[in-house]
Structures are given as structure tokens and as C-alpha cells.
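1. Below: sequence and its predicted model.
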Amino acid sequence: MPRREYHFWVYILSSRSRNLYIGMTNSLIRRTSTHREEVPGTHTARYSIHRLVYFEYFRYVRSAIAREKELKHWTREQKIELIERVNPTWEDLFLTLQEPVGFEG
């Protein structure tokens, strides 16, 4: 029986006014979709934070958790620099996402 392959992502969402939210998930499409629904009472809904502007892939959950914690302790300037290094125009990357082949999540 083949071993199950795991997928984890650390991501940054932004509002149009560049309020930021950092999170970690095992299903980037599903989690980002949830944020985009703007469920009342949530931080992301309150500030219209639903544009996926940055993400990183990890194979191991502990690595993803450690990276999320690291990014949350960065200054705002460091986070902006990270985003602009790979996404200088702050485009919403959600539409570019595809689940990994063979992934059942």
C-alpha cells in the first residue's frame, strides 16, 4: 500500500488596502475559498481580507507551523518585502491554484 503524501501551505492574504492575514492549512484551495466567503464575525471578513498574495508549500506539518510562526513575528515591512519579491503587483493568486494530481482532500 503506497504511503499517503501530505501537503501543507503557509499563506498570506491581503485586503485591497493591504491589511494582512497569515495562516497555515492542508488544503490551500478550500481554506482560501472559506476566507473568500467572508463569514460574518471573522477577522478576514471584517477587514475584507481575501486576496491570496503569497504562499509556500511544505511536506511536513511541523515545518509549516514553524514557518507560520516565524512569519507572524516578522515586521510588516519584512512581510511586504517577501510578498513583493514573488508577487510585485499583489495579484490575487487564488485563480492560479490547482490541487496536486492524485490529491483527495
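-> That came through, no problem. Residues are numbered from 1 along each chain as shown.

2. going forward, measure contacts between C-alpha atoms and count neighbours the same way
-> Will do.

3. With adjacent residues omitted, what lies nearest to Leu93?
-> Once flanking residues are discounted, Leu93 sits nearest to Leu52: 5.3 Å by C-alpha to C-alpha, 6 or more residues apart in numbering.

4. one more structure, for comparison:
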Amino acid sequence: MLKPGFVYMMANRRNGPIYIGSTSDLIQRVYQHRNRLIEGFTKTYHCCLLVWFKAYDDIQEARDAERRMKKWNRPWKIKRIENGNPDWRDLWPDIIA
């Protein structure tokens, strides 16, 4: 049986630092980032806005996508965000609704 997963991007403002991660529990992981419970990049750069995410049927697929996306240059990441979220709106309310 496959375990679903997500790839997501966090930022602290439009065109600010961008963090890419993957998880099997998007709500829990974004909550952790928003409340600075995870040491590292998102805590250091205050990346607490969920600006993009994509669901996958398999967590391994999500992890593979994360690894590929981390190699992207910044303009590609920005384009991905702005294709679905041109205002860099925080998507947190959408996932907890």
C-alpha cells in the first residue's frame, strides 16, 4: 500500500528565501515551520508562509520530486510558485479548512 506525500515551498515574503521540502503530513509539517519548531533554514530565515504544494500518491515520488526541485535555479522556483499563486498568498488557511 502506498503512503501519500507532498512537496511544498515555504517563504517569508514575496521573492524572499524559498525552502523546498517533502512530507507525508502537510498540515503537521507546515504547523512546525510556522511555529519555528524545526531547526534549520526555515527557522533561521522565518519561512512561515506556505506558498506552493503538490500532492503525490506515493511519499517516495514526493521525495524524488523534492530532490529534483532543490536543484532548480531560483527563477524556475519562482515561476512554479507564481503559476499557481501569483500573489504569494499564504496557503495555510486552504489546507486547514
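-> Received, thanks. Note that the structure is a prediction, hence the values are computed from the model and not measured.

5. Give me the neighbour count for the residue nearest to Leu93 of structure 1.
-> Counted with other C-alpha atoms under 10 Å, the neighbours of Leu52 of structure 1 add up to 23.

6. Secondary structure of it: a strand, I assume?
-> Yes - under DSSP: H, G, I helix; E, B strand; the rest coil, Leu52 of structure 1 falls within a strand.

7. Which position in structure 2 pairs with it?
-> Under the alignment by TM-score structural alignment, Leu52 of structure 1 pairs with Leu50 in structure 2.

8. Distance check, the residue lying closest to Tyr56 of structure 2 once chain neighbours are set aside against Ile27 of structure 2.
-> Distances taken as C-alpha to C-alpha, 6+ apart put Gly5 closest to Tyr56 of structure 2, at 5.2 Å, once the chain neighbours are dropped. Per C-alpha to C-alpha, to the nearest Å, Gly5 of structure 2 is found 11 Å from Ile27 of structure 2.

9. ok, which stretches of structure 2 are helices?
-> Secondary structure of structure 2, counting by DSSP state H: helices at 26-34, 41-44, 59-70, 74-84, 92-96.

10. Please produce CSV containing these, extended by mean neighbour count and distance to Ala11 of structure 2.
-> Listed next are these as CSV, based on neighbours: other C-alpha atoms under 10 Å; distance: least, C-alpha to C-alpha, whole Å:
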stretch, mean neighbour count, distance to Ala11 of structure 2
helix 26-34, 17, 10
helix 41-44, 16, 8
helix 59-70, 16, 14
helix 74-84, 15, 10
helix 92-96, 11, 12
